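Participant: no sequence for this one, just the structure:
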């Protein structure tokens, strides 16, 4: 069992840290809103600290799942940042979905300080975090990944190193690009079924067993038809991720016309007041259009 720090107790980080404590690790948590860290410690029996640096002191692994590039920098850098508290050789594992730019910056910073850094964004949403069934895509030095993999497996159904530093974040971009197109396609199929006077549930029962089947179809079609949008990853966060994808595509020369279009559809959902709805709310946009 290891001594760990976990930074960020949002809808993903809160249960992920809980799995680590339940597995017998010694976990100290930090959250920007201290009351949530206190609540976690009371619920799970672990410890909490008032700063990332204090949480990271003496930890073999420091794991983070925060909001964006700036949030990640704030918990890593500066006098109260985790890097200032980490021992030589300690490993920082970043589960946040961020740009490859900040990953390169923090990987270099950790190495310069005698520490190690693994980018390890996750997919599977809140349900995956709560059930310990996340897919984790990693980049970084092989030795650092090998040491961190058993820790991550506590809440993973699949954990894999894709390549060197940044490869995990690039893979997460592929994930979000694929999801954007899938959810829009599913939304259009359900919209078409409604307009054609078909029973959407009966339609999905049939087509889900063929080539059209997907995780999104199996897990979201019923809530979509019922106008329920409180299940999983929020539109605001998806737009943040797609912005990273589109910016990186400009840098690499990749062409992402469908992703760019779906990003604008999510902008429409935000204008409808659906920034905190889950990503399947693309269907709500089509219903509003008639």
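Facilitator: Received it, and whenever you're ready, just let me know what you need. Every value quoted in this text rests on a predicted model; they were computed, and no experiment measured them.
Participant: only C-alpha atoms for contact and neighbour calcs from this point on.
Facilitator: Noted.
Participant: how about the strands of this structure, start to end?
Facilitator: 3-7, 26-30, 47-48, 61-64, 91-94, 116-119, 122-123, 134-139, 156-163 (DSSP state E).
Participant: any chance of these in CSV, with distance to residue 215 and mean neighbour count too?
Facilitator: Output for the strands of the chain, formatted as CSV (distance: least, C-alpha to C-alpha, whole Å; neighbours: other C-alpha atoms under 10 Å):
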stretch, distance to residue 215, mean neighbour count
strand 3-7, 29, 27
strand 26-30, 32, 26
strand 47-48, 36, 22
strand 61-64, 27, 27
strand 91-94, 25, 27
strand 116-119, 25, 29
strand 122-123, 12, 23
strand 134-139, 13, 26
strand 156-163, 15, 18
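Participant: Turn those into JSON lines, including distance to residue 145.
Facilitator: Listed next are the strands of the chain as JSON lines, based on distance: least, C-alpha to C-alpha, whole Å:
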{"stretch": "strand 3-7", "distance to residue 145": "16"}
{"stretch": "strand 26-30", "distance to residue 145": "20"}
{"stretch": "strand 47-48", "distance to residue 145": "25"}
{"stretch": "strand 61-64", "distance to residue 145": "11"}
{"stretch": "strand 91-94", "distance to residue 145": "9"}
{"stretch": "strand 116-119", "distance to residue 145": "7"}
{"stretch": "strand 122-123", "distance to residue 145": "15"}
{"stretch": "strand 134-139", "distance to residue 145": "8"}
{"stretch": "strand 156-163", "distance to residue 145": "7"}
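Participant: can you tell which of those strands is closest to residue 283?
Facilitator: Nearest to residue 283, of all the strands of the chain, is strand 122-123, at 21.5 Å by C-alpha to C-alpha.
Participant: could you say what helices and strands the closest one packs with?
Facilitator: Strand 122-123 sits against strand 134-139, helix 167-195, with contacts defined as 3 or more C-alpha pairs under 8 Å, 6 or more residues apart in numbering; DSSP states H and E.
Participant: Comparison target, given below:
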């Protein structure tokens, strides 16, 4: 069975691309690029995972980011954090060392705005372009090729990447200069943190009140309380199911980036800081890999 959903791809000229990082997001994203007709070379820290990807989608895998990036028009990446991103871009085996002048590096990692600006400058000195392009939509969005991508960088590089990136996205938008994509993703995570906590409290309250919460969610989902979280996570929260989606560990990493940025820009985030600590409680309960909707477990 394929690891990506069947879909129709827009017709775009085939490009030579690389994809670095074949985790739960990168694996299907790279797969959509291959299915869309692009020539894809991959790199992953676990070469066995890279070999599995090639067996499923074709293309090639290389032992270093530098070798994977050689000859690519566009190098996509989706790794864990700032340090991982520096490790795959900089140094003798980094992607930048293998990229040709004029090539574009597109980073889908949720990372800091600072590292985005740092790598934008480093790329520019080498005659390369760098676009920070974090995504929203989770694993399901990656598998279905329906991610929302928020970008920061130069408009020329963005315009060159956009038609290729539509292989795995439904929206691909330039938000501003370097770092703006990461800052937009932080706004996204602030919204999600508050929404999930509110939904958790609402469901726990309704259950204590003896209501049929599946029926309640059907009703209020047709009104002003409707949200993606309610539609996609409400009933699984009622059923106490959390073995899917975006993990608590990842959300804490993202909220750490948000709170660090808020210290720099002076934004006040009292609810976000509180929900971050609630997620720490879930981690202490052994819920590191639970979906973010597991906030409700604190209330039961």
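Facilitator: Yes, it's here. Model, not experiment: these values are computed from the prediction.
Participant: follow-up on the earlier one: residue 258 of structure 1 is nearest to which of the helices and strands packed on strand 122-123 of structure 1?
Facilitator: From these, taking C-alpha to C-alpha, the stretch that ends up closest is helix 167-195, at 6.7 Å.
Participant: What residues in structure 2 pair up with the closest one?
Facilitator: With TM-score structural alignment applied, helix 167-195 of structure 1 matches the range 180-208 in structure 2.
Participant: Check stretch 34-45 of structure 1 too.
Facilitator: The aligned range for stretch 34-45 of structure 1 is 47-58, by TM-score structural alignment.
Participant: Check stretch 150-158 of structure 1 too.
Facilitator: The aligned range for stretch 150-158 of structure 1 is 163-171, by TM-score structural alignment.
Participant: Residue 259 of structure 1: how many residues sit nearby?
Facilitator: Neighbour count of residue 259 of structure 1, defined by other C-alpha atoms under 10 Å: 21.
Participant: Same question for the one 5 residues further on.
Facilitator: Residues near residue 264 of structure 1, counting by other C-alpha under 10 Å, number 13.
Participant: Next: residue 206 of structure 1.
Facilitator: Residue 206 of structure 1, neighbours per other C-alpha under 10 Å, totals 11.
Participant: how close does residue 216 of structure 1 get to residue 261 of structure 1?
Facilitator: Taking C-alpha to C-alpha, to the nearest Å as the measure, residue 216 of structure 1 falls 19 Å from residue 261 of structure 1.
Participant: Same question for residue 248 of structure 1.
Facilitator: Using C-alpha to C-alpha, residue 248 of structure 1 is found at 16 Å from residue 261 of structure 1.
Participant: out of these two, which sits in the more crowded spot?
Facilitator: Set residue 248 of structure 1 next to residue 261 and count neighbours by other C-alpha under 10 Å: residue 248 wins out with 17 against 14.
Participant: Residue in structure 2 paired with the more buried one?
Facilitator: Per TM-score structural alignment, residue 248 of structure 1 is aligned with residue 261.
Participant: For the closest residue to residue 268 of structure 2 other than its chain neighbours, grab the count of nearby residues.
Facilitator: The shortest distance from residue 268 of structure 2 to any non-neighbouring residue, by C-alpha to C-alpha, 6 or more residues apart in numbering, is to residue 262 (6.9 Å). Residue 262 of structure 2: 14 surrounding residues under other C-alpha under 10 Å.
Participant: residue in structure 2 matching residue 101 of structure 1?
Facilitator: Checking TM-score structural alignment: residue 101 of structure 1 goes with residue 114.
Participant: and its match, what does it touch?
Facilitator: residue 179 (C-alpha atoms under 8 Å, 6 or more residues apart in numbering).
Participant: Show me the one of the strands of structure 1 that comes nearest residue 241 of structure 1.
Facilitator: That would be strand 122-123 among these, by C-alpha to C-alpha, at 12.2 Å.
Participant: Would you check the span in structure 2 matched by that closest one?
Facilitator: Going by TM-score structural alignment: strand 122-123 of structure 1 matches residues 135-136.
Participant: Once aligned, what mean separation remains between that stretch and structure 1?
Facilitator: With mean C-alpha distance after the TM-score superposition for structure 1, stretch 135-136 of structure 2 departs from structure 1 by a mean of 0.2 Å once superposed.
Participant: Please say which position in structure 1 residue 36 of structure 2 maps to.
Facilitator: Counting by TM-score structural alignment, the partner of residue 36 of structure 2 is residue 23.
Participant: Could you find the closest non-adjacent residue to that match?
Facilitator: Using C-alpha to C-alpha, 6+ apart, the closest residue to residue 23 of structure 1 is residue 154 (7.2 Å).
Participant: Now that that neighbour has come up, it's in contact with residue 21, right?
Facilitator: No: no contact is recorded between residue 154 of structure 1 and residue 21 when judged using C-alpha atoms under 8 Å, the distance being 9.8 Å.
Participant: Between those two, tell me which one has more neighbours.
Facilitator: A direct count of neighbours by other C-alpha under 10 Å for residue 154 of structure 1 and residue 21 places residue 21 higher, at 22 against 19.
Participant: List the contacts of the residue nearest to that one when sequence neighbours are not counted.
Facilitator: Spatial nearest neighbour of residue 21 of structure 1, excluding adjacent residues (C-alpha to C-alpha, 6+ apart): residue 27 at 5.8 Å. Taking C-alpha under 8 Å, 6+ apart as the criterion, residue 27 of structure 1 is in contact with 3, 4, 5, 6, 17, 20, 21, 46, 47.
Participant: where's the fourth one relative to residue 57 of structure 1, distance?
Facilitator: When you say that, I think you mean residue 6 of structure 1. Counting by C-alpha to C-alpha - residue 6 of structure 1 and residue 57 of structure 1 are separated by 12 Å.
Participant: give me the number of residues near the residue nearest to residue 34 of structure 1 when sequence neighbours are not counted?
Facilitator: Excluding its sequence neighbours, the residue lying closest to residue 34 of structure 1 (C-alpha to C-alpha, 6+ apart) is residue 50, at 7.1 Å. If you count neighbours by other C-alpha under 10 Å, residue 50 of structure 1 ends up with 15.
Participant: what does residue 115 of structure 2 give?
Facilitator: Look at residue 115 of structure 2: counted by other C-alpha under 10 Å, it has 19 neighbours.
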